[in-house]
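> Provided below are the primary sequence and the corresponding predicted coordinates.
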Amino acid sequence: MQTVRHLSVPATLSELRHSFSAARTAVCLIEVFAAVLLAVEVTILLCGAIWRYALNSPLIWSDELASSLFSWLAMMGAVLALIRGEHMKMTAVVKRWSPALQDWAESVSSLIVCVFVAMVMLPAGQHAIGQMEITTPALNIPDGLRAFALPFGAALMSLVAVAKAFSLGSFRRTAWAILTVAIVVAILWVSAPALIAMGNLNLLVFFVALVGVAIVLGTPIAFAFGIATVSYLALVTHAPLAIVVSRMDEGMANLVLLAVPVFVLLGGMLELSGMALALINFMCSLLGHVRGGLQYVLLGAIFLVSGISGSKAADMAAVAPALFPEMQKRGSDPEELAALLSASGAMTETIPPSLVLITIGAVCGVSINALFVGGLMPAVVATVTIALVCWLRTRHEKPTHAQRAPVKQILRTFVIALPALLLPILIRVAVIEGIATATEVSTIGVAYTLVVAVIARLCGKPVELRRLYGMCVDAAALSGAILLIIGLATSMAWALTRSGFSSQLVSLMQSVPGGTIGFLLVTIACFAILGSVLEGIPAIVLFGPLLFPVARSMQISDVHYAMVVILAMGVGLFAPPFGVGFYAACAIGKVSPDGVSRRVWPYMLALLIALVLVTFIPWVSTGFLGATPNF
C-alpha cells in the first residue's frame, strides 16, 4: 500500500511561486533578443539613410526588413516592460491603500492582463497564419513571419502576468483576486442581453466604468484599453476578436513609429556620452552668477534636450540631478525646484522630436515636418512665461556669491558643449528641411552620439560604453510600453467608431456654442483632463483621429490644433493632484508632493497663459509654415 504524501497549501504555493520565478527568469532572456533587435534596426536604418542620401543608391529592402523586425521589437519590448513593471499606469489611488489591498489590487490587475491575452492569443495566431499567404514585395518572404510576433509576445505576457498574480501576498489574497475577476466576468456575461438592449449607453459600462476601474486598480493603461475592447466586442457585438488583433497590428506596425525606440535610445546615449552634462556646464558658466541664473539654466537645458529621450521623466532626470545640488547650495528651496521642474516638463511637450508629435503625425495624418516646424514657437512662448515667473520669484533674492565665469572658461565649456549644441539643431533641421525622415534622423543622431562618446573615451573621459547594452534593453522596454498603448488604443478607437460614437462625438463637438472658439475651449478642457489620467500618447491615439477632422471642418490648421492639444495635455499631465508627471517631478526632486503642490500653481498659471496665447494667436503655431488660418 503506497503512502500518500499530504501537501499543505503553503508548501504547494511555495512550489508554484518557485516555478513561476523560474519562468520569469527564463523570459528575461528576451532582453538579449530585444537589445540585438534594436541594434540591428538602428544599423539597417542608418545604412538605408547612407545609401539613399550619400551614395544615391537606395536599398529597396531596408525599410521592409526594418518594418518586419519592428513588430518583434515592439512585442518583446512590451514583454520586458511587463516583467519590469514599466507599463504606463496610474498608481496615485492605490498607493493610498493598505499594503494588503495594494497586493490584492496588483493581483487583480495581473489577472486582467491574463484574461486579455487569453482572449486574443488564438485570434493572434490565426491572424499570423493568415498573413503567411502574403509575401513582401522586396524580400519575397511571408508576412506571417512578422505577424507571429503578436501571438508569441501574448504567450510570454500571459506567463509573466500569471507569475505576478501568484507571487504577491498570501494564498488567500490571491484567491480573493481570482474571485473578484471571476465575479466581474460572470456579471458581464449574464448582463449581456441587457447591455445589448441599452444601445450605445453600454459604451459607458465598457469604456468608462470598466476602463476607469481597471486604471484605478493600477492596471497598465494598454491592457485596460484592451480588456474593455475585447469585452465589448465579445458581449454586445458579432465582430470577431481577430479585428482587435488586426487593428493592434496595424497600429504598431507603422514604420513612422520606429523613431520611438531609436529616439529613446538616443536620450540615454546623451547622458552616457557626457553631452548633457557638458551642455549644463556651459549654460552655468553663462548664467550661474545672476539672480535665479540656475533656474534659467534648468529651463534652457530642458528646452534643448526635451523630446529626445521619449520620456518626460527621462528628460527631467537627465537635467535635475546635475543642477539641483548646486541650486540648493545657493539657497534654492527643494520644493520650489521640483515645482519649476514640473512646469518645465509641461512647457516643452511641443518641442521636436517629441514622440507626441510623431504619434500625431502617424495616427492623424499630419505632416511630421510641419509639426516639427510648428512646435518650436509655442514652446518658446511657454518658456518665456515660465521664465517670467522665475524672475518675479527671484528678483528680491540676495545676490549670489558665485563669480562671473571668465571668458576663457566660457569658451572652454562652449567648445566641450558644442557637439551637444549641434545635435538638436542637426535633428530638427534635417527633418524640417526634408533632408531625412524622423526615423532616419534618429539613427543618424545615435551614430553621431556614439562617435562623440568614443572620441570622449579616447580622450580619457569616463565614458562607460559597456552600458550600451543596458540602454538598448531600457529603450526596448519603454518603447514597447508606448507602442502597445498605441496598438490597443487603435483597436479601442475602431470599436468606438463601429458603435457610432465617433459620429455622435463629431456632431456634438460641431454644435458646441461659440463656434470655433467654443470648440477650442472644449478641446482644452477635455485634453487637460485626459492628459492627467492617460498621458499624451494614448489620449491622442483614442481621440485624435476623431477630433482632427472636426477641426479641419472648422478650418483650423492641423498644426495649430495639434499645438493646442499637446499644451493642454501637458498642463493636465503636470498639474496636481492627478497629473502623473507632477509626481514624477517630485520623485526626481526627492521631495513630498504636498509641499510642491502649493508652489507649482504660479507656474501652471503661466502655462495656461501661454496656452491661451497659442490658442487664440494661430500665427504662433503656423507663422513659419507660410499660412496663417483665421477663425
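Arrived safely, thanks for sending.
> Going by C-alpha atoms from here, please, whenever you check contacts or count neighbours.
Fine.
> May I have the secondary structure class of Pro513?
coil (DSSP: H, G, I helix; E, B strand; the rest coil).
> any idea how far it lies from Phe519?
Plainly put, Pro513 is 8 Å away from Phe519 if you go by C-alpha to C-alpha, to the nearest Å.
> These two: who's more crowded?
Taking neighbours as other C-alpha atoms under 10 Å, Pro513 and Phe519 compare with Phe519 leading, 20 against 11.
> That one and Val512 touch, don't they?
Yes - between Phe519 and Val512 there is a contact under C-alpha atoms under 8 Å: 6.1 Å.
> can you pull the contacts of the closest residue to Met119 other than its chain neighbours?
Leaving out its chain neighbours, the residue that sits closest to Met119 by C-alpha to C-alpha, 6 or more residues apart in numbering is Val230, at 7.5 Å. Contacts for Val230 were tallied using C-alpha atoms under 8 Å, 6 or more residues apart in numbering; they are 116, 119, 241, 244.
> then this one, side by side with the first:
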Amino acid sequence: MVAQATLLLFGSFFVMLLAGVPISAGIGIASIFTALFSMDPAIFALTAAQRCFSGIDSFSLLALPFFSLGGNIMNKGGIAKRLVRLARLAVGKMPGYLAATNVLANMFFGAVSGSSVAATSAMGSIMAPLELDEGYDPNYSAAVNICSAPTGILIPPSGPLILYSITAGGVSVAALFMGGYLPGILMGLCVAGLAVFIAVKKGYKSSAVKDPDPAVKIIIDAVPSLLAVIIVMGGILAGFFTATEAGVVLCLYCGLLSILYREMTFKSFYNLLADTMESSATILFLIAASSIMSYVMSYSGIPAAISNALMSVSSNRYVILLIMNVFLLVMGMFLDLTPAVLIFTPIFLPITRSIGMSDVQFGIMLIMNLGIGSVTPPVGSCLFVGCGVGKVKIEGVTKYIVPLFAAMVVALFLVTFIPAIALCVPYLCGLVPSLGWTF
C-alpha cells in the first residue's frame, strides 16, 4: 500500500514535471491522483480544501513577500551599487580581484536581501561590464557570480529559512537566521578561494584602476545599506519585532534609502510591487498545493516508510546524512527551492531528529543543498538568470561551474558533519541548547 502510494505520488509528479506542467499544478494533481486510490474521495475533498486554507493561513508567511519586496527595492534603488564599491575596496588588489569582489558583494547583498536570484541579477548586471573591460572571460565571470549567489539565502535575513521554519512546525526563525552566518560565509570563502586560484592560473592581474572617491567616502556611502542588517537582526534578537514585522521594517528602510539616493521612480516602484505580488502569489499557491501533498503523504505513511528504508541501509548517522545530501543535491537539480523545501522537510525532518541532529542544523543543511541545486541545470534559477545578465550560454559556463560546484559541496559537507559550524552563533546567542549531536 505504502509502496504503491509512493510510486503513484512521486511517479506522477515527475512525469508532469518532465511534461512541462507548472510545479504547483503538478504537486496538486499528483496528490489528488494518489488520494483517489487510497482514500474516500468525499472525505479527501473536504480535508484537502481545509489543508489548503490552513497551509497559507499564517502570519509568518507575510514575511516572504516583504523580504522579497525589500530585495527588489535594493536591486533597483542604488543600494546594490554601493555594496559593490564597498566589496571592491575590501578585496583590494589581489589577482582576479573583480571575481573576489563579485563573491563578497553577493554576500553583502544576500545579507540585506535574502534572495539568491536577486543577488545574481543585481551583481551580474553591475560586475559583468567591469570584468569584461578588464579582459575577464565572460563565462568565468558569470560562473563566479552564479555560484556565489546562493550565499544570499544562508546569510540572513532569508526567505527560504522562514519558509523552512513554517514547514517544520515553528523552528525558531532567530536561531535559523543566526545559524546561517557561518555556513554562508564558509560557502562564500570556498567559492572565492577557488575563483582566485583560477584567476591566477588564467593570468588575471590585479587592477590599476582606482575609484575616484576616497575609501572613507565609499565606506560611509555603504554604511546605511549595511545598517539594514543590524536593524533587522538586532530587532528580531532583541524582541522588538517578529520576522514578519522585520520584513516590513526592511521595506520601509530600503524604500527610504532609495528615495534619498534618487534612483527609483514611481513607475519603477509600481513595477516592483507588481513583480512582488506575482512571485508571492506563486509561492502561496505552491504552499497550498504542498499542504495537500503533505496530507496525502502522512495519510499514506510515506515519510515513515522512507525513514525506515533509509535507516535500514545503515544505522551510522554519517552514512545516512551522506545519502540524504546526495539525494537532495540531485533533487535540487530538478526542483525549485520553494517546492523542494515544502516537499522534503516533512520527509527528512523526522529522520534527522531520530539521529540526533538539531532542527536548526538540518534547516541550514537543507537550504544549502537546494541553494547549490539552483546553480545546476536543468532547473537552476540562478544559472539561467546569471547566464542572462552575463550574456553567455550554459555550455560556456559549465566548465567553470563544475569546479566551483565542487567547492560548494565541500562547504556543504563541512556544515553537515561539523554541527558547530551551524550551531555556534545560535548557541552563543542562547537560541539552541548545545553545539553538537543530541540523542
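Yes, it's here. The structure displayed is predicted, hence computed values, not measured ones.
> that older thread, shared with the second structure, which of the contacts of Val230 of the first structure?
Checked against the second structure using both residues aligned by TM-score structural alignment, their matches' C-alpha atoms under 8 Å, the contacts of Val230 of the first structure keep none of their contacts.
> which of the residues you listed lies closest to Ala318 of the first structure?
Phe116 (35.7 Å; C-alpha to C-alpha).
> what residue of the second structure matches up with that closest one?
Here Phe116 of the first structure stays unmatched in the second structure, going by TM-score structural alignment.
> One more: Cys472 of the first structure?
Using TM-score structural alignment, Cys472 of the first structure sits opposite Leu273 in the second structure.
> How about its match, nearest residue that isn't a chain neighbour?
Per C-alpha to C-alpha, 6+ apart, closest to Leu273 of the second structure is Leu69, 7.0 Å.
> again, but for Ser354 of the first structure
The spatially closest residue to Ser354 of the first structure, leaving aside those adjacent along the chain, is Gly307, at 4.0 Å (C-alpha to C-alpha, 6+ apart).
> okay, now the one you found: neighbour count?
For Gly307 of the first structure, using other C-alpha under 10 Å, the count is 27.
> Could you check how far it is from Met252 of the first structure?
Gly307 of the first structure is 20 Å from Met252 of the first structure, by C-alpha to C-alpha.
> What count of nearby residues applies to Phe33 of the first structure?
Phe33 of the first structure - counted by other C-alpha under 10 Å - has 15 other residues nearby.
> Distance of it relative to Ala313 of the first structure?
26 Å.
> same thing with Ala147 of the first structure?
Distance from Ala147 of the first structure to Ala313 of the first structure, by C-alpha to C-alpha: 32 Å.
> More neighbours: these two, which one.
Using other C-alpha under 10 Å, the more surrounded residue of Ala147 of the first structure and Ala313 is Ala147, with 27 against 18.
> The residue lying closest to that one once chain neighbours are set aside sits in which helix or strand?
The shortest distance from Ala147 of the first structure to any non-neighbouring residue, by C-alpha to C-alpha, 6+ apart, is to Ala128 (4.8 Å). Here Ala128 of the first structure, judged by DSSP states H and E, is contained in helix 99-131.
> list the contacts for the spatially most central residue of the second structure?
Against the mean C-alpha coordinate of the second structure, by C-alpha atoms, centre = their mean, the closest residue is Ile153 at 3.4 Å. If you count contacts by C-alpha under 8 Å, 6+ apart, Ile153 of the second structure has them with 110, 114-116, 159-161, 367, 371.
> Secondary structure and distance to Gly20 of the second structure added to the residues you listed, as TSV?
What follows is the contacts of Ile153 of the second structure, written out as TSV (DSSP: H, G, I helix; E, B strand; the rest coil; distance: C-alpha to C-alpha, whole Å):
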residue	secondary structure	distance to Gly20 of the second structure
Gly110	helix	31
Gly114	coil	28
Ser115	coil	25
Ser116	helix	24
Gly159	helix	26
Pro160	helix	24
Leu161	helix	28
Ile367	helix	25
Gly371	helix	22
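> As TSV, those with neighbour count and distance to Cys190 of the second structure would be great.
Listed next are those as TSV, based on neighbours: other C-alpha atoms under 10 Å; distance: C-alpha to C-alpha, whole Å:
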residue	neighbour count	distance to Cys190 of the second structure
Gly110	30	16
Gly114	29	20
Ser115	29	20
Ser116	29	17
Gly159	27	23
Pro160	24	22
Leu161	29	22
Ile367	25	17
Gly371	29	15
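> Identify, from the residues you listed, the entry nearest to Gly390 of the second structure.
So of the contacts of Ile153 of the second structure, ranked by how close each gets to Gly390 of the second structure (C-alpha to C-alpha), first place is Ser116, at 15.6 Å.
> quick one: that closest one and Pro150 touch, right?
Yes - proximity of Ser116 of the second structure to Pro150 meets the contact threshold set by C-alpha under 8 Å, at 4.9 Å.
> now for Ile343 of the second structure: what does it line up with in the first structure?
Per TM-score structural alignment, Ile343 of the second structure is aligned with Leu542.
> Next, work out how far apart its match and Leu488 of the first structure are.
For Leu542 of the first structure relative to Leu488 of the first structure (C-alpha to C-alpha), the value is 9 Å.
> thinking again about what came up before, just the contacts of Val230 of the first structure now: which is nearest Met76 of the first structure?
Phe116 (17.2 Å).
> Just give the closest residue to that closest one, not the sequence neighbours.
Nearest one to Phe116 of the first structure, counting by C-alpha to C-alpha, 6+ apart, is Ile227 at 5.3 Å.
> One more: Gly332 of the second structure?
Using C-alpha to C-alpha, 6+ apart and skipping the chain neighbours, the partner closest in space to Gly332 of the second structure is Gly373 (4.1 Å).
> In which helix or strand does Val402 of the second structure reside?
Per DSSP H and E: helix 394-417 holds Val402 of the second structure.
> List the buried residues in that helix.
Neighbour counts over helix 394-417 of the second structure (16 or more other C-alpha atoms under 10 Å) mark 394, 396-398, 400-401, 404-405, 407-409, 411-412, 414-417 as buried.
> before we move on, what about stretch 269-286 of the second structure?
269, 272-273, 276-277, 280, 283-286.
> any chance of those in a markdown table, with distance to Asn106 of the second structure and secondary structure too?
Below are those laid out as a markdown table (distance: C-alpha to C-alpha, whole Å; DSSP: H, G, I helix; E, B strand; the rest coil):
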| residue | distance to Asn106 of the second structure | secondary structure |
| --- | --- | --- |
| Phe269 | 23 | helix |
| Leu272 | 20 | helix |
| Leu273 | 23 | helix |
| Thr276 | 21 | helix |
| Met277 | 24 | helix |
| Ser280 | 23 | helix |
| Ile283 | 24 | helix |
| Leu284 | 27 | helix |
| Phe285 | 29 | helix |
| Leu286 | 27 | helix |
